[in-house]
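**Q** Following is a predicted model, sequence given first.
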Amino acid sequence: MEKTLIQPDDMITLWGIIVVWAAVSIFLEQRFSWASKISGAIIALVGAIVLSNTGVIPTESPVYDAIWAFIIPLAIPLLLFHVNFKKIWQESGRMLIIFLLSSIGTVAGTIISFFLLKDHIPYLDKIGAMMSASYVGGGVNFAAMAGKFEAPGEMVSATIVADNLMMAIYFVVLMIIPTMAFFRKRFAHPHVLEVEAGKGENDGKTLAESFWARKDISLKDMALSVGTAFFLVIVSFKIAAFLDGVIPSGEDVSFFMNLLNGLFGDKYLVLTTITFLALALFPRYFEGINGSQEIGTLLIYLFFVVIGVPASIPLIIQNAPLLLIFVAIIVIVNMIISLVAGKLFKYNLEEILLVSNANIGGPTTAAAMAIAKGWKNLIGPILVVGTIGYIIGNYIGTTLGLWFATLL
């Protein structure tokens, strides 16, 4: 066992630390303006990195495995329950296009970065799958691809270190860009101007606290949210297991069949697809459930804490420098293509920055940025559009991962 204050098998204490720190991160984000600007997600990550690097908690434990195995699958449908297909086009159709263009930036960046570094970083096919999926839909997709491609634990940890550092740096950059004259002169920025014209209208509350205000949530809402999510997870995982057994895969099978198995036999892809089918077939049922977004976001905060845990400083020194370059290239290409495409198609600066954020960090971090910046009219649309990344990110990651494997 690791020589840490809390041992890996002390499950109740580790669960407590994870839940308590997630709660602290959410509280700080909603209580203090500085924390609201950083975002609770970054606070959760940094806190976990500090706890693991100071020997308070171990870097590996069955508790963390449980988060990956149970919490993430539950969070996916819960975060999707609020999606309304009509609203996607009515409120978010404009942002959906730039989001997809930004996703192309991630794909291009991953391919460029892979060919530049494939001879220098081991398991880059698996890492490329994880990062391309993650940088289209966020951390949930990273977890899905890490589980699917079974990358070695130490490489996953090192990649998380590089990813966490890159995300933190990039989010800071995204927060600063709207204040820079260079970008203000070249892009329309109506939401920035609106906020600057109406400062002091929040009654002393942080923007995060205003957004996550108390809602009408009953015991029935909570029961239906969690119960429905569990039902969808069970059905989806059973279907995925069946398809995985029916569709052949392996070294002796064609690339196409491996791709089919990777797509239709993957439990996370089936889960997101089944959830969207349910939303399309029973829209009134899901519209009538309150609280799923809050519960799903809380679960994602538990995940934010856990992905910060393996971020060992020695691993940064040993493995992460090249990985940091790998993810930096992806992010830079994503940003360039997002800004160029946004300029060509006359998007607002705020829309461009939020979709790039949604690609790299997921809809919750993009919403956190919109909340922190006070871009109220963009919070709902980026949450809706960003959830599309949960689906297409896994497809993109699976496709690139299987292709990259043939090139090594």
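**A** Alright, I've got the coordinates.

**Q** contacts, neighbours, all on C-alpha from now
**A** Noted.

**Q** contacting residues around residue 67?
**A** The contact partners of residue 67, by CA atoms under 8 Å, 6 or more residues apart in numbering, come to 302-303, 306.

**Q** how far does stretch 326-341 sit from the chain's center?
**A** Relative to its parent chain, stretch 326-341 has a centroid offset of 17 Å by CA atoms, centre = their mean, to the nearest Å.

**Q** Not counting its own residues, what contacts that stretch?
**A** So stretch 326-341 is contacted by 98, 101-110, 112-114, 117, 131, 135, 162-163, 166, 170, 352, 356, 360 (CA under 8 Å, 6+ apart).

**Q** same check, this time on stretch 118-131
**A** Outside of stretch 118-131, the residues that reach it under the criterion CA under 8 Å, 6+ apart are 110, 114, 141-146, 149-151, 155-156, 159, 322-323, 327, 396-405, 408.

**Q** ok, back up a step: and of the contacts of residue 67, the nearest to residue 6?
**A** Within these, proximity to residue 6 (CA to CA) peaks at residue 306, which comes in at 14.9 Å.

**Q** what sits against the closest one?
**A** Residue 306 makes contact with 18, 45, 48, 64, 67, according to CA under 8 Å, 6+ apart.

**Q** which is the next helix or strand following the helix or strand hosting residue 157?
**A** With elements taken from DSSP states H and E, the one containing residue 157 is helix 153-176. Taking DSSP H and E as the definition, the helix or strand that follows helix 153-176 towards the C-terminus is helix 181-186.

**Q** Okay, buried residues for that next one please.
**A** With burial defined by 16 or more other CA atoms under 10 Å, not one residue of helix 181-186 is counted as buried.

**Q** Report the buried residues of the helix or strand that it is followed by.
**A** Next in sequence after helix 181-186, counting helices and strands by DSSP H and E, comes helix 190-197. Neighbour-count burial for helix 190-197 flags 191-192 (criterion: 16+ other CA under 10 Å).

**Q** Comparison target below:
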Amino acid sequence: MISADNTFGLLACLLLLVWVGYISEKTKWGAALSAPLIILLLSFIVGNLGVLPPSAPIYSVVQGVLVPLAIPLLLFSADLRVVFRESRRMVLAFVLATLFTVIGALVGVSLVDMGSFEPSLVGVLTASYIGGSANFVATAEAVGFADSSLYTAALTADAMGAIFFLTLLMALPAIRFVANRFPETGAALAGAAPTEGAAPLSQEVTSAPAEGGVVFALLLSAAVCAGGVLIASWLPIEGTFIISITVLSLLIANLAPARMKESIQYDYPLGTIFMYVFFATIGLGADLGSIAGAAIPILLFLVILVLVHIVLLAWLGARFRFTLAEMMIASSACILGPAAAAALAASKGWRHLVTPGMLVGVLGYAVATFIGVTLTNLLR
């Protein structure tokens, strides 16, 4: 109904989806689902009904501009004392989540026949579910996976599997049997314990005009992203850009934390909004119509992978004494990437897990391609 070149019309629709997600989250059922999941499901529905196109230039702008801008905005209030304390546990949780993905992939490939390209598909999809789409592409190039029809089917199934994963993940706190297995579930899931050094989500700073604080936050974020691009051009290694802007944001936040709190405003809410718009573009890109033929076994493989991952999360995560919040963010960083982990932590009020989730998500970028290539070679 709306053409791909209708930039402002599509932008209005994306923001409408985000607004509906925010409003719905205030209801009892919406709070259980969370705004990111509501936005994903709504965008998936309207995309497959043909209301909005599955791809458009504005989506590339969101994914290429707003997501990088959101990362510094979500990190400017990060206290590294808290980060280092929390990240040690988060790294261990992420290692578990990575292991869950690999085990899920091995179970899936033993139950589903994906044809002659099966080793490559398993490696590519496992890399994507440990790192992200960049690892999907890098692993595909490394293992020589270039069949265009399978490539498209795998990408579509990848997006569908991510939606299925997030649906199950967000349902875990509502399953009493699962939630009660984890320590400190009530406090962790309610976000009751405030994080030292972290400003509240709706921070109010009276020492600077609101307009100036907002503009300065955006200015700093853009400057950090520009610095990240420059560093990535010097070090053309996979994941350098995300690593660079994460490190630069943390340096700025921790070199002068008091000054930052005085100078910027609404950085965290802005970052969260940008991430939610990103979720809307993900849902629109998942085309149900192309899940046919070769895509069906690929999707079935991913469903099994996700189910095994979630079951192991609920079982071993609790056995290793992680909180459900920690395991949810670690798994989200593993399968959906650092941006999704940050958005999930922000939406649930787990401010202390935003930066650790970002950091382990970047770790996923670093190791996913290696794991994917290794798995492909083993299966061959």
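**A** Structure's in. What do you need? In this text, all values refer to a predicted model and were calculated from it rather than measured experimentally.

**Q** List only buried entries from the contacts of stretch 326-341 of the first structure.
**A** Judged by neighbour count, with 16+ other CA under 10 Å as the criterion, the buried members of the contacts of stretch 326-341 of the first structure are 98, 101-110, 113-114, 131, 135, 162-163, 166, 170, 352, 356, 360.

**Q** I am assuming residue 261 of the first structure contacts residue 241, so please confirm or correct that.
**A** No - when contacts are counted by CA atoms under 8 Å, residue 261 of the first structure is not listed as touching residue 241 (10.4 Å).

**Q** The two: who's more crowded?
**A** Using other CA atoms under 10 Å, the more surrounded residue of residue 261 of the first structure and residue 241 is residue 261, with 20 against 15.

**Q** Can you tell me what residue 71 of the first structure aligns to in the second structure?
**A** Across the two structures, residue 71 of the first structure finds its equivalent in residue 66 of the second structure, going by TM-score structural alignment.

**Q** I figured its match hits residue 274, correct?
**A** Yes - counting by CA under 8 Å, residue 274 is a contact partner of residue 66 of the second structure at 5.6 Å.

**Q** Neighbour count for these two, which is higher?
**A** Taking other CA under 10 Å, residue 66 of the second structure and residue 274 do not tie; residue 274 has more neighbours (23 against 19).

**Q** how about the more buried one, what's its partner in the first structure?
**A** Using TM-score structural alignment, the equivalent of residue 274 of the second structure in the first structure is residue 299.

**Q** Residue 49 of the second structure now?
**A** Matched by TM-score structural alignment, residue 49 of the second structure corresponds to residue 54 in the first structure.

**Q** What is the neighbour count of that match?
**A** For residue 54 of the first structure, the tally of surrounding residues (other CA under 10 Å) stands at 13.

**Q** and if you look at residue 152 of the second structure?
**A** Neighbour tally, residue 152 of the second structure, other CA under 10 Å: 15.

**Q** ok, now the one 3 residues further on?
**A** For residue 155 of the second structure, the count of nearby residues is 23 (other CA under 10 Å).

**Q** Now for the aligned residue in the first structure for it: which residues touch it?
**A** When the first structure is aligned by TM-score structural alignment, the residue opposite residue 155 of the second structure is residue 156. Remark: with contacts taken as CA under 8 Å, 6+ apart, residue 156 of the first structure is in contact with 127, 146.

**Q** ditto for residue 221 of the second structure
**A** Residue 221 of the second structure makes contacts with 69-73, 249, as judged by CA under 8 Å, 6+ apart.

**Q** Remind me which helix or strand it belongs to.
**A** Remark: residue 221 of the second structure resides in helix 210-234, with elements defined by DSSP H and E.

**Q** Stretch 99-108 of the second structure vs the first structure, mean deviation?
**A** Superposing on the first structure places stretch 99-108 of the second structure at an average distance of 4.8 Å from its equivalents, by mean CA distance after the TM-score superposition for the first structure.

**Q** quick one: that stretch to chain centroid distance?
**A** Computed by CA atoms, centre = their mean, the separation of stretch 99-108 of the second structure from the middle of its chain amounts to 19 Å.

**Q** What separation do you get for the counterpart of residue 8 of the second structure in the first structure and residue 61 of the first structure?
**A** Structural alignment places residue 8 of the second structure opposite residue 12 in the first structure (criterion: TM-score structural alignment). In this structure, residue 12 of the first structure and residue 61 of the first structure are 12 Å apart, going by CA to CA, to the nearest Å.
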